[in-house]
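Enquirer: Return a 3D structure for these sequence lines:
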Amino acid sequence: MSEIATLTKQVSTQLQIKEQLVDQVIALLDEGNTVPFIARYRKEQTGGLDEVQINDIQEKWTYAQNVQKRKEEVVRLIDEQGKLTDELKQQIESATQLQKVEDLYRPYKQKRRTRATVAKEKGLEPLAKRVYDQHVSDFPGEAAAYINEEKEVHSVDDVRTGVQDIIAEWISDEPHYRERIRKETYNKGTLQSEGKDTEADEKGVFEMYYEYEEPIRAIVSHRILALNRGEKEGILKVNVQPPKEWVLNYIAKELRLTKRPETKEWMMEVIEDSYKRLIQPSIEREIRSGLTEKAEEQAIEVFSKNLKNLLLQPPLKGKTILGVDPAYRTGCKLAIIDETGKAHDIQVIYPTAPRNDVKGAEKTILELLNKYPIELVAIGNGTASRETEQFIADSIKNNGLDLAYMIVNEAGASVYSASPLAREEFPDLKVEERSAISIARRVQDPLAELVKIDPKSIGVGQYQHDVAQKRLNESLTFVVETAVNQVGVNVNTASASLLQYVSGLSKAVANNIIKAREENGKFTARTELKKIPRLGAKTYEQSIGFLRILEGKQPLDRTPIHPESYEVTKELLSMYGLTPSDLGTPKVEDALHGMDVHTTAENLGIGAPTLQDILNALKQPGRDPRDDLPKPLLKKDVLSLEDLTQGMELQGTVRNVVDFGAFVDIGVKQDGLVHISKLSNSFVKHPLDVVAVGDVVTVWVEQVDTKKGRIALTMI
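Expert: Predicted coordinates:
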């Protein structure tokens, strides 16, 4: 079997995806195709694998290739030392994990000067080998021959110490021992923590970990990250408690110490020294590193799923919105956004402390309502949000207005408002005024607005600042790209921030598209994009299906149908007496209804998945997949923490999902927590299996702690 075939089989086994499909995906990726393009337009080759599965293949394939390169390097390095045996080579070549390769290489790795290397320089290695193989019955007698004043070996005790150091290193380098000890430490050991500088923990965030112990195999991801943070901040001391007695007995048994009872006692000392000084510290590092890596992957996965759900929140299109960025001292900033997202009016009101100018603020609101056809008020959920919400609710009620409002997660709005992009968009506005615009636009089109913000600043997930930032950025970028390409982009209205996430487009090309649009006016056909600087044939192929031209010369340009399928699409329409200009009319739906997809696909010479996608696009040419999702929760009145009573039924919006539950906005100052055990009557493996960010859910109040501002909710 060739090296490529071996790696393909390995990836196939790990992901439980057919080898043939893995092969096809790798070939498509090697040709320079992007993940979104492959998922959308190469379904026949991939068997309909989605973006996540294709991305998983890409990641596993890259890892397998890196392991293969390392194996080849390790084989070469050991061979150069003249120590490569057929058995060792076979062990290295059969390894699938980098850790296994490094364990096998460890005995041959060039080390810095150690106690063992010093002892070897003194000529003690031959005696150490005889002791290790238990061929020595009279150690003092044999040791006497190794006493050498020039080499500073002055006594039998010096010989013994040197021999022990050599054997201790041999034991620690034995890959079989390390693998077994690592496994048993994971299965039988515990992770312990104790308070180190508890005074620094002013809010008692890490209080539960001041005296804490849990089996390593059972500890959950969010606790691992919490312990890591507490340790990093100097508040906690964390360590692994291994099954020490088991380890020592295991090594003794492997060395068959009963063979030479006369050396057993001091060989046990060697084993203990080897374990305590050499094996235990590195095994602890490896286990904690593995736990952290696993916990980070879990945190990144949760963050990514939350972000995807947030990005794909249904837009409230075609509405004029009043955006409100709440504040105390500096006042609430107001921004009017018309149905196209254009800002028309910026005002500041002071309905909250310290000014408490409710009357003046209400007057400003009424003036804006009279001047503009405002259909919705969007209030940011930051500082002074609830007080501002109360003011808006009172204004609606007191003036008999038929107006709804909603609370908008404003996380990251301030980051965007102070960014070069925001300054470029609104050079004459203050930071807070830009923030109000961003809050309103998040309602009109969450995806288009949120792509302008660093995903880490969007405020979903947990411990995002404690995980590997490179891996987090890669995962979140993939999520944004997937969301953007699933929805599609109107090339005549999209910002450069949105365009750069389109399959195949770089930031430079996105800016070139904007520049061409500003200089020449709206694009009227997809083919015009071929003239954009740096947008070559491959980039055009990868991106064009995700770019829409809604009012162009070619009706198919407003659909997700790729231009490579235009001819077959026209042939299909012609078979039913239709033309592309009939798109969006009832007769298309009527004519294509009940079609035998497989037979028609065969007649047209295309795959059934491609034909099905073409049919969907023809029946609903302007369909936005987000429109199928439940709309955001709109409100006209407000609750306070004191209004809540046990058993009260409420509707709320899921703001964040973490490993231990979901935080739900029920309209009071503090989000309530639905613990994982309260999400469903049946067993819940992870909260994301039940709820997602943006879901509107029915909850019941279980407990309210007004002092701590904590609300316990249940969905049962």
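Enquirer: C-alpha only now, for contacts and for neighbours.
Expert: Noted.
Enquirer: Pull up the distance across stretch 343-358, start to finish.
Expert: Taking Cα to Cα, to the nearest Å, the span from the opening residue of stretch 343-358 to its closing residue is 25 Å.
Enquirer: how about it: buried residues?
Expert: If you call a residue buried by 16 or more other Cα atoms under 10 Å, then stretch 343-358 has these buried ones: 343, 346-352, 358.
Enquirer: Give me the subset of those residues lying in strands.
Expert: If you go by DSSP state E, those have 343, 346-349 in strands.
Enquirer: In contact with Glu194, which residues?
Expert: 209-212, 236-238 (Cα atoms under 8 Å, 6 or more residues apart in numbering).
Enquirer: Check His344 too.
Expert: With contact set as Cα under 8 Å, 6+ apart, His344 has these partners: 335-338.
Enquirer: Of those, which belong to strands?
Expert: Using DSSP E, the members of the contacts of His344 that fall within strands are 335-337.
Enquirer: and the residues you listed as TSV, adding distance to His686?
Expert: Putting the ones in strands among the contacts of His344 into TSV (distance: Cα to Cα, whole Å) gives the following:
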residue	distance to His686
Ala335	39
Ile336	40
Ile337	39
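Enquirer: for comparison, sequence B:
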Amino acid sequence: MNEQLIKNLSTELKIKPEYISNVLSMLADKSTVPFIARYRKEQTGGLDETEIKAIEDEYRYLENLEKRKEEVMRLIDEQGMLTNDLKQDILKQTELARVEDLYRPFRQKRKTRATEAVRKGLKPLFEVMLKQDVSEGDLETEAESYITEEVTSVEDALNGANDIYAEHISDDAQYRKVILREIKNSSLIVSSKKKNAEDEQNVFEMYYDYSEAVKRIPPHRTLAMNRGEKLNVLTLKFEHNIDRISGYLSSKVIKENSKISYRLNMVIEDSLKRLILPSLEREVRNDMTEVGEAHAVNIFEENLKSLLLQPPLKNHMILGVDPAFRTGCKLAVINPSGTFVDKNVIYPHMPVNKKKQAEKIMLDIIKKHNITLVAIGNGTASRETEEFISELIKNNNLDLPFIIVNEAGASVYSASEVAREEFPDFQVEERSAVSIARRVQDPLSELVKIDPKSIGVGQYQHDVNQKNLSEALDFVVETVVNQVGVDVNTASYTLLEHVAGLSPQISKNIVAFREENKGINKRSDLKKVPRLGPKTFEQCVGFLRIIDGKEPLDQTEIHPEQYKNTYKLLDTIGASIKDLGTDEIKEKLEKLDQGAFAEKEGIGLPTLEDMVKSLIAPLRDIRDQYDTPLLKSDVLEMKDLKSGMKLSGTVRNVTDFGAFVDVGVGQDGLVHISQLSNRFVKHPLDVVSSGDIVEVTVMDVDVHKKRISLTMKAEKK
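Expert: Just a heads-up that it's a prediction; the model follows:
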């Protein structure tokens, strides 16, 4: 490891060098991010998964930067032009783009106007111009000696020399650095509608005649304008303070007593318009897009994390309903453990319209399976199905709540290989009904089966680098799965493969092993699973739970490497393993001098604190701190909403400009960022997350445009 890079990283991330070094060593030793975050807190100072990932990513960037510096210095040195000053200038750069700027004058050029002029033998004429001690007339006389078959006139010769000079100015790293700073600080991005562009719904109307300072454009507007440009609706261009930029270059390029200042001003103008500005504009646009994409990915990450952490609705017999008109509403019953029990189909809507028969089938299923919750997908025919079920409940005096489930991605799952493996004899819609029910019962276990990009909680997700998006979302899924933990005896292989250290193949091997042995009774049995070696066991075992197994500690977050110390702890406080999770053990542990015990047994205090938490609450679930979903017993329609009406709703998606809230009318309402709180809100994520239950007041309803404006501001007294 490069110690200097570690020091640089320490300064940038404000993390002690020793912790960074420890993290990098463990990562090099094939330890996973979740394992390091959970079970190696002493070595990292308690860094979380995001901080550990940042160390890994930033160190890789700095390593690549150093490799490029070495390569650039080697290439310049091979040309015999690497001075000590240039070397030091390259070494001190912290951005790859600035290293490339320094290399630009020495890079093997593709065919340009300047390289063609050099090929024609005009470089000496440029060097005469560079001295600036000849008059325009003398320069023209000098140019006569360069006339050849290719250079047919004095004007040809001078134009070629001008081209070499323009590229010479463009290649100067210091000039580029100053102009880049000027663009970022003072230039505008201007957007306008293309002539005859098609934008039927006026999606980009805001940008038809729009300008904003580069330094002030928020990430979501960058991506919106990019999309408009990509769809051939918008034209984007920069507006610079050309006089200031030209003035700066003139002061640097033109000598005080220059006799060809008029010509050089033309060269500067050409260098700016043809070479410098287009290049730097691309760099600025790329930087803005990179920032916009990173921000959009972060919004997606936060929304996805909140969605995955929604608490499961336990102990319910759930009837899942995938609504449709012509093909009927597919029904699927699952029991409290998520096992499929029964299925059917009803046709309560047009064009089939067998409403009476549908009511009978529904009542029979509800009674036969003691249904305690109905989960309705929010796709086509959702509103009509909701009304049908609400009416059924009222007319039959049933004590049966229902819930509307966001079914984004359910069709993707239903047609997937995973779904076909689970239910090979089911139709796609029947699999979807099972998935809708399971999304309520255990959102995490079901949602991990779906490509995160299909879950529908992103912003501009199709406008960002898809590889970066996939990697970021996979990291979120992995982090959440390991924070929650997995019951090794009930988890699907699709859930297991997100556990630290487990590959898809080993996950399938675990499922096959438990089926063959009628369950896994203790964590140590996992060592017998094919291809699950010692390193994999170390990484995964702490995240795999065994409920009611032979070893009581196997149901906790405590890693087997600490079992010996855990039993010493129980002996010290005079408790038994049978007391796990009782008030008695809690009282005894609260009296423990943790510092003294940790020092005596050589245990890190963070590890001991985690052990204590697990002994007090062995089955604790971080999802318990989040709001449980709203259950309904009646149905509202958009036309029922009135200004001033107060409602409870579920946050479905958070964007840069506000939060979309489901208030149960089939159309999400928008709480604009300005309406989220009485105090100033920098970003909606500072106030709400996907899945939150919030109290809102209706501000305005436009039934025709299907727009609902909501507020979360408290009324002024």
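Enquirer: just to revisit the earlier point, okay if I get the ones in strands among the buried residues of stretch 343-358 of the first structure as TSV plus distance to Ser172 of the first structure?
Expert: As requested, these are exported to TSV (distance: Cα to Cα, whole Å):
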residue	distance to Ser172 of the first structure
Ala343	68
Ile346	69
Gln347	70
Val348	69
Ile349	70
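Enquirer: Which residue of the first structure sits opposite Lys69 of the second structure in the alignment?
Expert: Taking TM-score structural alignment, Lys69 of the second structure has Lys71 as its aligned residue in the first structure.
Enquirer: Which strands or helices does the helix or strand hosting that match pack on?
Expert: When elements are defined using DSSP states H and E, Lys71 of the first structure is found to belong to helix 51-80. Here helix 51-80 of the first structure is seen to pack against helix 3-15, helix 19-30, helix 35-41, helix 86-94, helix 98-105 when contacts are counted using 3 or more Cα pairs under 8 Å, 6 or more residues apart in numbering; DSSP states H and E.
Enquirer: Grab the nearest non-local neighbour of the most centrally placed residue in the first structure.
Expert: When the first structure is reduced to its mean C-alpha position, the nearest residue by Cα atoms, centre = their mean turns out to be Ile300, at 3.1 Å. Closest residue to Ile300 of the first structure in three dimensions, ignoring its sequence neighbours and counting by Cα to Cα, 6 or more residues apart in numbering: Leu472, at 6.0 Å.
Enquirer: Show me what the one you found aligns to in the second structure.
Expert: Looking across to the second structure (by TM-score structural alignment), Leu472 of the first structure lines up with Leu469.
Enquirer: List the buried residues in whichever strand or helix holds its match.
Expert: Using DSSP H and E, the secondary-structure element containing Leu469 of the second structure is helix 466-484. Counting neighbours by 16+ other Cα under 10 Å, one finds that the buried residues in helix 466-484 of the second structure are 469, 472-484.
Enquirer: same question, stretch 528-543 of the second structure
Expert: 529, 532, 536-543.
Enquirer: Pick the one among the residues you listed closest to Gln459 of the second structure.
Expert: Set against Gln459 of the second structure, the nearest of these by Cα to Cα is Phe543 (31.4 Å).
Enquirer: Can you name the residues that contact that closest one?
Expert: With contact set as Cα under 8 Å, 6+ apart, Phe543 of the second structure has these partners: 482-483, 485-486, 499-500, 557.
Enquirer: and if we set it to 6 Å?
Expert: For Phe543 of the second structure, the contacting residues are 482, 485, taking Cα atoms under 6 Å, 6 or more residues apart in numbering as the criterion.
Enquirer: Can you find the partner of it in the first structure?
Expert: So, by TM-score structural alignment, Phe543 of the second structure is matched to Phe546.
Enquirer: Can you tell me what Glu302 of the second structure aligns to in the first structure?
Expert: In the first structure, the residue paired with Glu302 of the second structure is Lys305, using TM-score structural alignment.
Enquirer: What is the burial count for its match?
Expert: Using other Cα atoms under 10 Å, Lys305 of the first structure has 20 other residues around it.
Enquirer: what's the answer for Arg438 of the second structure, then?
Expert: Arg438 of the second structure: 29 surrounding residues under other Cα under 10 Å.
Enquirer: and the buried residues of stretch 528-543 of the second structure as CSV, adding distance to Lys314 of the second structure?
Expert: Formatted as CSV, the entries for those read as follows, by distance: Cα to Cα, whole Å:
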residue, distance to Lys314 of the second structure
Val529, 30
Leu532, 32
Thr536, 31
Phe537, 30
Glu538, 31
Gln539, 29
Cys540, 26
Val541, 25
Gly542, 24
Phe543, 21
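Enquirer: Looking at those residues, which is nearest Gly574 of the second structure?
Expert: Nearest to Gly574 of the second structure among those: Gly542, at 25.4 Å, using Cα to Cα.
Enquirer: Is the closest one in a helix, a strand, or coil?
Expert: Under DSSP: H, G, I helix; E, B strand; the rest coil, Gly542 of the second structure falls in the helix class.
Enquirer: now it: how far from Lys578 of the second structure?
Expert: 20 Å.
Enquirer: got it, and Ser246 of the second structure?
Expert: Ser246 of the second structure sits 81 Å away from Lys578 of the second structure when distances are taken as Cα to Cα.
Enquirer: what about these two, which has more around it?
Expert: Using other Cα under 10 Å, the more surrounded residue of Ser246 of the second structure and Lys578 is Ser246, with 16 against 9.
Enquirer: what residue of the first structure matches up with the more buried one?
Expert: Using TM-score structural alignment, Ser246 of the second structure pairs with Leu248 in the first structure.
Enquirer: how about the top helix by length along the first structure: buried residues?
Expert: Among the elements of the first structure assigned as helix by DSSP state H, the one spanning the most residues is helix 280-311. Along helix 280-311 of the first structure, the positions that meet the burial threshold by neighbour count (16+ other Cα under 10 Å) are 280, 282-284, 287-288, 291-293, 295-311.
Enquirer: mean shift of the helix or strand that that helix is followed by relative to the second structure?
Expert: Taking DSSP H and E as the definition, the helix or strand that follows helix 280-311 of the first structure towards the C-terminus is strand 321-325. In this overlay with the second structure, the average offset of strand 321-325 of the first structure from its partner residues is 0.8 Å by mean Cα distance after the TM-score superposition for the first structure.
Enquirer: how about strand 321-325 of the first structure, aligned to which bit of the second structure?
Expert: If you align by TM-score structural alignment, strand 321-325 of the first structure falls on residues 318-322 of the second structure.
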